[in-house]
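In: Only the shape, not the letters, is given here:
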């Protein structure tokens, strides 16, 4: 007789004595009613209210995770799971675990991950604060869809089913609430097949552990850090172009357009903006290189081009060329100054262009060295 479970249900737990026993029993009954061999694993995160004992009494297998955090508890429980299909849910009775077989059935259609959509299903009165339902979740889900080319209704649902093989491809690392975002982002990056099924979301029994602004910020921060193209590259390119516009346009002299007079003050601002933009741009390249080096992202066209064409020598030569051009303009200013007997000289326009080019060249040299360091890490991995 084969006693190996087909489905493992993982419930993280921190002081959920009011509900954990009911959740365990509900999950076990749902699996039995659908003819699925299953187990329920409660990953306790340091409860002091007797939750582990209640979970054991209800029929769960209890594992203990000493590191605090939503992600830590889930990772511990998932590692302990023995089945090829894993379902994750909260132990606070907000999810109807009788719906687990529906997620598993959808998973068996060939998907790698199935999400229980609260926003596409039924949210009972009092189950979700207005701010979460109409602002936080839609905005974060929309941003995630936009940044990572997904089409989800509810990316932050806590009821999910996935295959062990699919999960192992994600290589998840975060330990806090952003674990939920990391899972979806990594699923998109790894091109897993993801589906959603509508579910019913219930009011929580007891005090919620969610902190609206703190947890929302952690999700938003993680999404942006996983998308250096939008956080760094696009703003960086825009700033470089915006900065060089007045430097080039005003290099020969002031401009008058209608009632507006543009002089070297705009060149000073342009120089600062261009340098800030180049710094932001190189940070974006480094960020993408880091993600690729750590298998957090597949190389896109930019990274594929860099991997094929970038060498430290080419980077150093490019930066050196900009530096020498800037120094050349500076030498020209010095020669003019010498020709005028080292008297007062106003060469601010040329000086700003020279300074911007020289500093940009230095930035490119440093950026090339650091990018080369990241590529060494890539080759050693």
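Out: Great, that's in hand. Since this is a predicted model, take the numbers as computed values, not measurements.
In: C-alpha only now, for contacts and for neighbours.
Out: Will do.
In: if you go through the stretch 51-200 of the chain in chain order, where are the strands?
Out: Taking DSSP state E, counting those that start in this stretch, the strands of the stretch 51-200 of the chain run over residues 61-64, 85-88, 113-123, 160-163, 194-201.
In: would you list those strands in TSV and tack on distance to residue 228 and mean neighbour count?
Out: Compiled in TSV, the strands of the stretch 51-200 of the chain are given as follows (distance: least, CA to CA, whole Å; neighbours: other CA atoms under 10 Å):
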stretch	distance to residue 228	mean neighbour count
strand 61-64	36	19
strand 85-88	29	25
strand 113-123	25	22
strand 160-163	27	24
strand 194-201	24	20
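In: putting a second one here so we can go through both:
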């Protein structure tokens, strides 16, 4: 199955990530404008490299989804904060027909792996998602799996940091069974462009709130 890895300057982390990819999992590294040779390293290590010039996490995810061809597609960060060897934990329930979307619930294994400001922002959004959409999730985890055809059918529109939340919101609205599986969360290689700074976290939260607001308008507008 295909594994989409949005990538922006992850040269330090990519070797560890790609060398731990489980058998039967094809990495698709979507380079989103790296200047550190991430694309070259990914290609040398055997990954499929897709270049997405339009900046944005959602833009990179969408480009990877379009490049994928497997029935089940996975997404995960390329920064070594998640171990690819745990991908079967999220793909297994999808393959078995137990859920249509499975998110990896992050369990930090070291101090500082998940900064407090990022964890708080995630908790607030997850709680709001549980209340407004009835989805029993505690984490909007970046490691996730679903069927490619179904995801394309959701027609996700966000091309920024709201993409992961929009996936869950639209999946719930479509009647998908959404589940979680615990995965280890490791200290990432290098500094995060999002959770590593308060500013980055606030930007991501802003994008996700916009997704929730849009969904609210969709559910309250007359048919």
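Out: Okay, I see it. Computed from a predicted model, the values in this text were never measured in an experiment.
In: coming back round to it: which among the strands of the stretch 51-200 of the first structure is found nearest to residue 8 of the first structure?
Out: strand 85-88 (4.8 Å; CA to CA).
In: Skipping adjacent residues, who's closest to the counterpart of residue 219 of the first structure in the second structure in space?
Out: Superposed on the second structure with TM-score structural alignment, residue 219 of the first structure falls opposite residue 208. Once flanking residues are discounted, residue 208 of the second structure sits nearest to residue 162: 4.3 Å by CA to CA, 6 or more residues apart in numbering.
In: Could you tell me how many residues sit around the aligned residue in the first structure for the one you found?
Out: Aligned by TM-score structural alignment, residue 162 of the second structure pairs with residue 178 of the first structure. Applying other CA atoms under 10 Å, we find 23 residues neighbouring residue 178 of the first structure.
In: Now do residue 178 of the first structure against residue 172 of the first structure, distance only.
Out: 11 Å (CA to CA, to the nearest Å).
In: Residue 54 of the first structure too?
Out: Taken as CA to CA, the spacing of residue 54 of the first structure relative to residue 172 of the first structure amounts to 29 Å.
In: Which one's more surrounded, the two?
Out: The neighbour comparison of residue 54 of the first structure against residue 172 (other CA under 10 Å) goes to residue 54, with 19 against 16.
In: So what does that one match up with in the second structure?
Out: By TM-score structural alignment, residue 54 of the first structure lines up with residue 41.
In: And residue 197 of the first structure, by the same measure?
Out: Counting by TM-score structural alignment, residue 197 of the first structure lines up with residue 181 in the second structure.
In: For the closest residue to its match other than its chain neighbours, which residues are in contact?
Out: Residue nearest to residue 181 of the second structure in three dimensions, not counting chain neighbours: residue 104, with 5.0 Å by CA to CA, 6+ apart. By CA atoms under 8 Å, 6 or more residues apart in numbering, residue 104 of the second structure lies in contact with 89, 90, 139, 141, 142, 143, 144, 180, 181, 182, 183.
In: between the residues you listed, which is nearest residue 61 of the second structure?
Out: Of all the contacts of residue 104 of the second structure, residue 142 has the smallest distance to residue 61 of the second structure: 10.9 Å, by CA to CA.
In: So that closest one sits against residue 164, correct?
Out: Yes. Using CA atoms under 8 Å, residue 142 of the second structure is in contact with residue 164, at 7.2 Å.
In: What strand or helix carries the residue nearest to the match of residue 54 of the first structure when sequence neighbours are not counted?
Out: Sequence neighbours aside, residue 11 is the residue nearest to residue 41 of the second structure in space, at 6.8 Å (criterion: CA to CA, 6+ apart). Using DSSP states H and E, residue 11 of the second structure is not contained in any helix or strand.
In: quick revisit: the contacts of residue 104 of the second structure: which two are farthest apart?
Out: Within these, two members stand farthest from each other by CA to CA: 89 and 139, at 15.3 Å.
In: Can you lay out the strands of the stretch 51-200 of the first structure as TSV showing distance to residue 330 of the first structure?
Out: Output for the strands of the stretch 51-200 of the first structure, formatted as TSV (distance: least, CA to CA, whole Å):
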stretch	distance to residue 330 of the first structure
strand 61-64	66
strand 85-88	64
strand 113-123	60
strand 160-163	62
strand 194-201	58
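In: Can you tell me which of the ones you listed is nearest to residue 38 of the first structure?
Out: Taking the strands of the stretch 51-200 of the first structure one by one with CA to CA, strand 85-88 is closest: 9.4 Å.
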